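how would this look folded up:
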Amino acid sequence: MSTTAPPLDHTDPPGAAPRGQTEHPKAYYIVLMVALAWPTVVLSMSGLLLGNAQGLIAQHFHTTQIAWFTLITTLVSTMSVPFLIKAADMFGKKRVMVVASVIGVVGETLCALAPSWGLMLSARFLVGIYAVVTALTYSIVRDVFPAKWVGTATGVVATSTGLTALAGPWLSGWLQDNHGFRGVLWFLAVNSFVALVLLVVFVPESPLRGARTSFDWIGGLLLGGSATALVYGIGKGSEWGWADGRTLAYLAGGVVAFLAFVVVERRVAHPLLPVRLLADRRLLMILLASGAGAGVLFSAGTINQLLALYPKIPGMSDGLGYTATENAALGVHSSILLLLCGFGVGWIANRWSAKITLVTGLAVAIVGLLVTHSYHYEKWQFIVFGPLFAVGMGLVIASGPVLIVEAVRAEDQATVNGVNSLIGGVLSAISTQVIFSVLNDRANVVQGTSLYTDGGYKAAYTAAAAMLAAALLLALFIPKVRNAAAAAADSPVATPR
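Model prediction:
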């Protein structure tokens, strides 16, 4: 898979528009930045808003399978994004973004209207296609902005996601407390439609095209089948029994499908995963450690959301029964710290290496989970100990992309970032299902809805910490890499292994 577009002709004067394009007034580029940042903010905001709303959704539809509300979207986006990025290279980035946005708007609208759990999951399947828009946004910025605007535009799009950490909790609280989960779903549907209109009206098509090559359909089906079988088998293990033949069949089938995927990737001309790059032990360790770390951390955040927002019913449910607004207030300082971590990672990476921040982040997050395991009953405990998890998460999320910059050549950056997203998505889906399986093992089912006990929350914190410990072990064995400043300068000096 290649996600790198052909470079622009360097004979263009510095700061000029790409050859064949007209230089526009400043106002045009400001509007263009807004049009590209809008869907990025909506997509990042949806994770927080829906994470907070899923407790109400589970209780409304009386389902014990609420994990699939996010899992199905994660799986679809993880498996579809590589194909859609390749299609964008061949047929046009804007064209693919528009098609994915239309599908996303339809999916979000159906979610808001869904009268049944089955239709809700079908709609969430469609929403998974929408995730490619963010992946393509950064690429199209480089293609349609003049050189002097590229850095500014990329920074605006990237930092716009900070609105999620700052405004997201408050918005989520207001919507959920005043309009219920339907209000959250309608907010996302309306803003997805606005993003589509801005994209169609203001964003030009990229003038760059990649070579038309075949799609690795077999590899995609095997990887998708492997991830789905593993996730489904883990989810059903607590219901069927871990030694049950059906559970073992799904788990074994997932492993066999993955092994077949590896064989196929070594043989096809244009693999979904570039085997030549993954043969580098350093890069493979980076992708596994950062992908597993980020995936588990996103999954572990679900525990806090469920604990805070589920009702407190003596003998049945050990949730804390906070409103969404109360929950937002408890975590606002942690959100700010999470944002600041990105600056810290950049400073350290330029002097030493982002391996330091990755290892530190994983260790701090593990401590945060273990402390929360024992202290999660009072508001002051979330205020005091919550920043540990937030700082750990911020360091890990910011370190992965920087480590990739440090480890691979410039021409392989886009491809490897796509692989990192793919691995992170699969591992996030698996870790999410592990956490929900642990919760469900100690849940009480009332009117078709799982209500979680304190023992379940404690076991979930322990499971998340154990998975992060595995990621930490991988991170410790990452071979030495260049610092970010040397990598950015494309230093020809070989990196010690």
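
C-alpha from now on. contacts and neighbour counts both.
OK.

quick test: name the residue nearest the centre of this protein.
Using C-alpha atoms, centre = their mean, the residue of the chain that lies closest to the mean C-alpha position is Gly425, 6.4 Å off.

I'd guessed it sits against Ser80; true?
No. Using C-alpha atoms under 8 Å as the test, Gly425 is too far from Ser80 to be in contact (11.1 Å).

just the strands in the stretch 301-450 of the chain please.
Here the stretch 301-450 of the chain has its strands, by DSSP state E, counting those that start in this stretch, at 312-313, 317-318, 443-446, 449-452.

here's the other one to compare against:
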Amino acid sequence: MSSSSPSVDEVIDPSEEFSSHDAPPKRLGLALFVICAAQLMIVLDGTIVNIALPHIEEDLGFSQANLQWVITIYTLAFGGFLLLGGRLGDLYGRRRMFVWGVALFTLASLGAGIAQTEGQMLVARAVQGLGGALAAPNALALITTTFPAGKERNKAMGVFAAMSGAGAAIGLILGGVLTEIDWRWNFFINLPIGILVAFLAQRILTESEDGRGSLDIPGAITSIAGLSSLVYGLTHAASTSWSDPTTVTYLAVGAVLLIAFVIIETRVAHPLLPMRIPGDRTRGTSYFVMLIVGAGMFAMFYFLGIYIQTILGYSALTTGLAFLPFSVGIVVAAQVASRLIARVDPRWISGAGAGFATLGMWGFTHLTPQSTYATDLLPWIIILAFGLGLIFVPLTLTAVHGVAHEDSSVASAVLNTMQQVGGTLGLATLSTIFVNNLNDKVAELTAKMPQGGTAPTQDQLAAAQKMIADEAFTYGASKAYLVAAIMIAVGGIITLVFLNVKHEELAHDGAAPAHMG
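Have a look, this model is predicted:
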């Protein structure tokens, strides 16, 4: 083990920790429900609003330029404050921060649902992101400290990973259903869930002891500003270009601030992010692979959502339902992985999952305007979902494996941050590839249009333009899918080569021979 990794004595003793809980084993199922309900609510909110955006634009008077901020400001607040949210949980109590985060998220959901102006909506969405950043890392940490290592924790992680992986697809489904009623229900749906979760969490989950040390203010400032600047730069690149001055400026400022953050963390007595956490080989590998896989997955939702609505002509509700098999596939695969993890090393489960996911993503490269959902899309959705489910469960376990008790929330926050930044990075990168190839295809097809002769009718012109638009979209998207498939394949190779933790070690939470770093 590397010198920065916690010693065996520092690692949580699962038997001691669990015996100290006043929540008997029969309440573990309810504890898991509470934690996963909160996680699902937070994750799906990243996509549930997408389908409602045209209605929000019309009702609240958003300009087209400002409409993207309904999504972007949530992403900025969530991604920027994740590390701070995790550290606050380690210092002042994970259940406390979890409940505060859920309560803040729920209150902000009410604010968004009753918003009457553009400004009110954006403030509410920012507060939602902050609430999510407090709750999400502490939700995962509560699983590691509530469930005993081995079979119970592996099953719990399987459900948690399924909720995290399927949340985006469930968001699209719910978004389609609720938008048909009223777009405000995309926010109001969080109220009963949030109130129930906050109420039960106080009674079911056991509070952790307050951690030692003090809050790293310089680290908090540089991490929040750096991550927010980076996320904004990546988001701006997706809507403009990588060479846009604003994009370059924000990416550069974000990089400088994050470098400053790392320097600060190596010098302060009580760092926001102890370098021993990402410095461990197992955890570092898990974080990096989650970033790559997240990059491919979130971009897939973006392009497929547009394809199903504009090319296949599905309604918002039907588009949401078209992603239902993805959610089912993730859940099934996560349960398979949670059972295999007791007998098979995580590298082989995640490696196999990456193989399936790569194949599924590659299958999307063959979509054309003439493709059908049942024969050309559904099989690849199922294969991709199954592969991602096999990836998420082992990596969620290994990302917090062997972490000292006082670091469990911040270790979980790093995992959430990698997924968030990965999704944003993937959307920016693959959107650039998509747009460049789309423009090339439009130019090529336009040049082939017959010149001269009888002028086409309006209907003929519209049909020709629709044909060019559809062909160009599927061509551009196919190139983006290909790059996404390569990214996932690279993640699989990295997993097989560098993830060397054994399944026996996961059964007792890292209290194993010190050979892991």
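
can you tell me how far Leu395 of the second structure is from Ser412 of the second structure?
Separation of Leu395 of the second structure from Ser412 of the second structure (C-alpha to C-alpha, to the nearest Å): 11 Å.

next helix or strand past the lengthiest helix in the first structure?
In the first structure, assigned by DSSP state H, the helix with the most residues is helix 162-202. As assigned by DSSP states H and E, the chain's next helix or strand after helix 162-202 of the first structure is helix 217-240.

tell me which of the strands of the stretch 301-450 of the first structure lies nearest to Phe382 of the first structure.
strand 317-318 (15.9 Å; C-alpha to C-alpha).

my read is that Val49 of the second structure contacts Asn186, right?
Yes. Using C-alpha under 8 Å, Val49 of the second structure makes contact with Asn186 at a distance of 6.5 Å.

give the residues shared as contacts by those two.
Gly175 (C-alpha atoms under 8 Å, 6 or more residues apart in numbering).

same list, the strands of the stretch 301-450 of the first structure, but as a markdown table with distance to Ser353 of the first structure please.
Converted to a markdown table, those look like this (distance: least, C-alpha to C-alpha, whole Å):
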| stretch | distance to Ser353 of the first structure |
| --- | --- |
| strand 312-313 | 45 |
| strand 317-318 | 43 |
| strand 443-446 | 43 |
| strand 449-452 | 41 |
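
tell me which of those sits most buried.
strand 449-452 (a mean of 24; mean count of other C-alpha atoms under 10 Å).

that one - contacts with which helices or strands?
For strand 449-452 of the first structure, the packing partners by 3 or more C-alpha pairs under 8 Å, 6 or more residues apart in numbering; DSSP states H and E come out as helix 26-61, strand 317-318, helix 413-441, strand 443-446.

remind me what the shortest one packs against, helices and strands.
I take that to be strand 317-318 of the first structure. Strand 317-318 of the first structure packs on strand 449-452, going by 3+ C-alpha pairs under 8 Å, 6+ apart.

which SSE is immediately downstream of the strand it packs on?
By DSSP H and E, the next helix or strand past strand 449-452 of the first structure is helix 454-476.

how about that next one: buried residues?
Within helix 454-476 of the first structure, the residues that qualify as buried are 454, 456-469, 471-472, 474-475, counting by 16 or more other C-alpha atoms under 10 Å.

and the next element down the chain from that helix?
Using DSSP H and E, the helix or strand that directly follows helix 454-476 of the first structure along the chain is helix 484-488.

mean deviation of that following helix from the second structure?
Once superposed with the second structure, the aligned residues differ from helix 484-488 of the first structure by a mean of 2.7 Å; criterion: mean C-alpha distance after the TM-score superposition for the first structure.

and for that helix, what's in contact with it?
By C-alpha under 8 Å, 6+ apart, helix 484-488 of the first structure touches Gly346, Ala349, Asn350, Arg351, Trp352, Ser353, Ala354, Val402, Leu403, Val405, Glu406, Ala407.

in ChimeraX, select just the buried ones from the residues you listed.
A single ChimeraX command selects the buried members of the contacts of helix 484-488 of the first structure (16+ other C-alpha under 10 Å):
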select :346,349,350,352,353,354,402,403,405,406,407
